[in-house]
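Trainee: Got a sequence here, can you model it:
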Amino acid sequence: MSTKDYLEKDYYKVLGVSKTATQDEIKQAYRKLARANHPDANTADPKAEERFKEISEAYSVLSDEQRRKEYDEARSLFGGAYQPGGGTGPGGFDMGDLFGHGPTGGGVGGERLSDLFGGLFGGRGRTSTRSRRGADVETETTLTFSEAARGATRSFKLTSDAACASCKGTGARAGSAPRMCPTCSGTGHDSTILGGFSLSEPCSQCKGRGLVVDDPCPVCNGSGRGKSTRTVQTRIPAGVSDGQRIRIKGKGAPGEHGGPAGDLYVVVHVQPHPVFGKTGDNLTITVPVTFPEAALGADVRVPTLNGMPVTVKIPPGTPNGRTFRVRGKGADRRDGTKGDLLVTVEVSVPKTLSEDARAALEKFRAATADQDPRRDLETRAKGM
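Mentor: Coordinates of the predicted model:
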């Protein structure tokens, strides 16, 4: 990205957030926009891909605290003093020197400002105009509850920018090669002298590439870029939760001119289970028990996820809603250990009773008539 483009772009506006937005607000805005503008979901809209690239570029800067700080400082430093095509620099600085393209190559505090820009876009100094980090790519996948608990491998078909397959990214027709730009001597920049100031712009002949293509590739029209459809296989780690966003480093769009590839982000959706739930690394289950089992105690057989059932000992006088912990029967953790299984008992009340059962309960009620669980309820309700 050229200095001019960098100073003019408002990444906050791209994501629709304020300059004081939190990281969570930035993340939520990005997810919403990325999903709405993903090329795979907008095949009839040719501009969707460009919008998606711009959104990903903005998020790659603002989601990183250090890069966001550098971006804010750079825009604050120049403010409205930068005028495309001409103008003066703040405080009488030589703009070419600040960007590292002037005769002295100096900068603020002895550091080239182009190094600041290079840090934002994956390079350092002058090389940042010749190489670019690939865009981040986001996709989604759905796992069953069991797959999420133990981990799963998924394949994703991704479409992104890549080097043109015909010219291998050179932009030149097969059998020919690009040459160094004679205007900028391969730097990719033109310096315009305006009185006592120098302004650096992308070279008008090579458009910042530093190379000139005399016989352009007929497939990419000399751009060196094309479309790449590839299948990426990745492992979703065990223990992921519904809505969790997984980052797979270096699996995004390929970089340009030797720049590193972007990252792949996978938003995971987990289907609910009819029996089990999840709290952190622990699995949960509600087990119905009869009143005699809760009152007298019992050994209750409890299923586990992807394993043999376990026996949980219910002690006499167990109240409704009590939770028991079974060690090591929960979800897999990343370190190879397992969480626990939390078993909550629920006293089941029968809807219909046989004559014998009713008679037995009537006898039980008579035998426990002096045990009133609500005896002091009204007194406690009055605060006495």
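
Trainee: from here on, contacts and neighbour counts on C-alpha atoms
Mentor: OK.

Trainee: Tell me who's in contact with K168.
Mentor: For K168, the contacting residues are G224, by CA atoms under 8 Å, 6 or more residues apart in numbering.

Trainee: need the strands for the stretch 1-150 of the chain, in chain order.
Mentor: Using DSSP state E, counting those that start in this stretch, the strands of the stretch 1-150 of the chain run over residues 137-143.

Trainee: same thing with the stretch 201-350 of the chain?
Mentor: With DSSP E, counting those that start in this stretch as the criterion, the stretch 201-350 of the chain has strands spanning 211-212, 225-236, 245-248, 264-270, 276-279, 282-289, 298-304, 307-314, 323-326, 341-347.

Trainee: I'd like the structure of this one too, to check against the first:
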Amino acid sequence: MSKRDYYEILSVSRDVDAKGLKSSYRKLAMKYHPDQNPGDAEAEEKFKEVGEAYAVLSDEDKRAAYDRYGHSAFENGMGGGGGNPFGAGANPEDIFQDLFSQVFGAGGFGGGRRRSGPQRGADLRYDLEITLAEAYAGKDETIHVPQSVNCKTCDGSGAAEGTSPETCNTCGGLGRVRAQQGFFTMERACPHCGGKGKTIKKPCKDCGGAGQVREERKLSVKIPAGVESGMRIRLAGEGEAGEHGGGRGDLYIFIDVVEHDIFERDGPNLYCRAPVPMATAALGGEIEIPTIDGGRARVVV
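Mentor: A predicted model of the protein is given here:
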């Protein structure tokens, strides 16, 4: 069965430059990637096809040989490839990892790799409403925040008392496994340990092996005087618990100052709309107005 033209496979013209070639390969590789099309044999075959085409056309010498001799350049040992379009000594895994690390970052295809080492906990957000009077004077506030904390029974290990997590036999503790996909070697999270690198034979009875439980924590927060809506207060180390010995995340408290019935705020200034008797307005005098702290004050009109 005759092979398709490599330029046709990558949907590029014969005078395409290296940048255009790489761009087209990325789009097609993402489209036909086995992780994007599980169980689709046709997509897997096309993924191999675009990989082979790119391996040839991205190499100046192989591309020159292909332009001159076509597919026969890689038959019977021509072109130094010994029949392999990747060439003698070429490592298809290196080609794959190099290209996909540029597209998806250091973690490769499918997002960042899960690390089996310490992982910092997630940050949390808490929205807090306060009155204008509280914003003026400041206050000490007690809040209750539902969050994940390390299980006290197993000290966050997830293993039952008297036992401990064991190194995963499938991945050897790396949290990742490799599988052959045609010319390429794919790397993904270990299906046995879920990318953690550890397995738990006997899970903790309280956390079910998760190493963490949900609970409502009671925290004291000092609201400084003069805060405005939209301001945030950071409580370091009061966020979600970390994993595998990692530190806690942070808690961010976002302030929302409720509008006042009488007073209106404009930056550091307060405005109060007060009724004035007709006689006082005409002849002058004093009126009494409320203050933000609950007192009274007299103002000359």
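
Trainee: and the strands of the stretch 201-350 of the first structure, which is most packed in?
Mentor: strand 211-212 (a mean of 23; mean count of other CA atoms under 10 Å).

Trainee: Which stretch of the second structure lines up against it?
Mentor: The aligned range for strand 211-212 of the first structure in the second structure is 198-199, by TM-score structural alignment.

Trainee: Just give me the mean distance for the matching stretch relative to the first structure.
Mentor: If you overlay the two and look at stretch 198-199 of the second structure, the average distance to its match in the first structure is 1.6 Å (mean CA distance after the TM-score superposition for the first structure).

Trainee: Next, format the strands of the stretch 201-350 of the first structure as JSON lines and append distance to P254 of the first structure.
Mentor: Putting the strands of the stretch 201-350 of the first structure into JSON lines (distance: least, CA to CA, whole Å) gives the following:
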{"stretch": "strand 211-212", "distance to P254 of the first structure": "20"}
{"stretch": "strand 225-236", "distance to P254 of the first structure": "9"}
{"stretch": "strand 245-248", "distance to P254 of the first structure": "14"}
{"stretch": "strand 264-270", "distance to P254 of the first structure": "11"}
{"stretch": "strand 276-279", "distance to P254 of the first structure": "37"}
{"stretch": "strand 282-289", "distance to P254 of the first structure": "39"}
{"stretch": "strand 298-304", "distance to P254 of the first structure": "44"}
{"stretch": "strand 307-314", "distance to P254 of the first structure": "42"}
{"stretch": "strand 323-326", "distance to P254 of the first structure": "47"}
{"stretch": "strand 341-347", "distance to P254 of the first structure": "43"}
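
Trainee: just so I know, which of those strands lies nearest G85 of the first structure?
Mentor: With CA to CA as the measure, strand 211-212 is the member of these nearest G85 of the first structure (22.3 Å).

Trainee: contacting residues around the closest one?
Mentor: With contact meaning CA under 8 Å, 6+ apart, strand 211-212 of the first structure is reached by P178, R179, M180, C181, G186, G188, Q205, C206.

Trainee: which of the residues you listed has the most neighbours?
Mentor: Comparing those by number of neighbours (other CA atoms under 10 Å), G188 comes first, having 26 neighbours.

Trainee: any idea what that residue aligns with in the second structure?
Mentor: Per TM-score structural alignment, G188 of the first structure is aligned with G175.

Trainee: In the first structure, what stretch matches stretch 134-149 of the second structure?
Mentor: Counting by TM-score structural alignment, stretch 134-149 of the second structure pairs with residues 147-162 of the first structure.

Trainee: Buried residues, the matching stretch. List them.
Mentor: For stretch 147-162 of the first structure, the neighbour count (16 or more other CA atoms under 10 Å) marks E147, A148, A149, R150, G151, L158, T159, S160, D161, A162 as buried.

Trainee: G134 of the first structure against G258, yeah?
Mentor: No: using CA atoms under 8 Å as the test, G134 of the first structure is too far from G258 to be in contact (9.8 Å).
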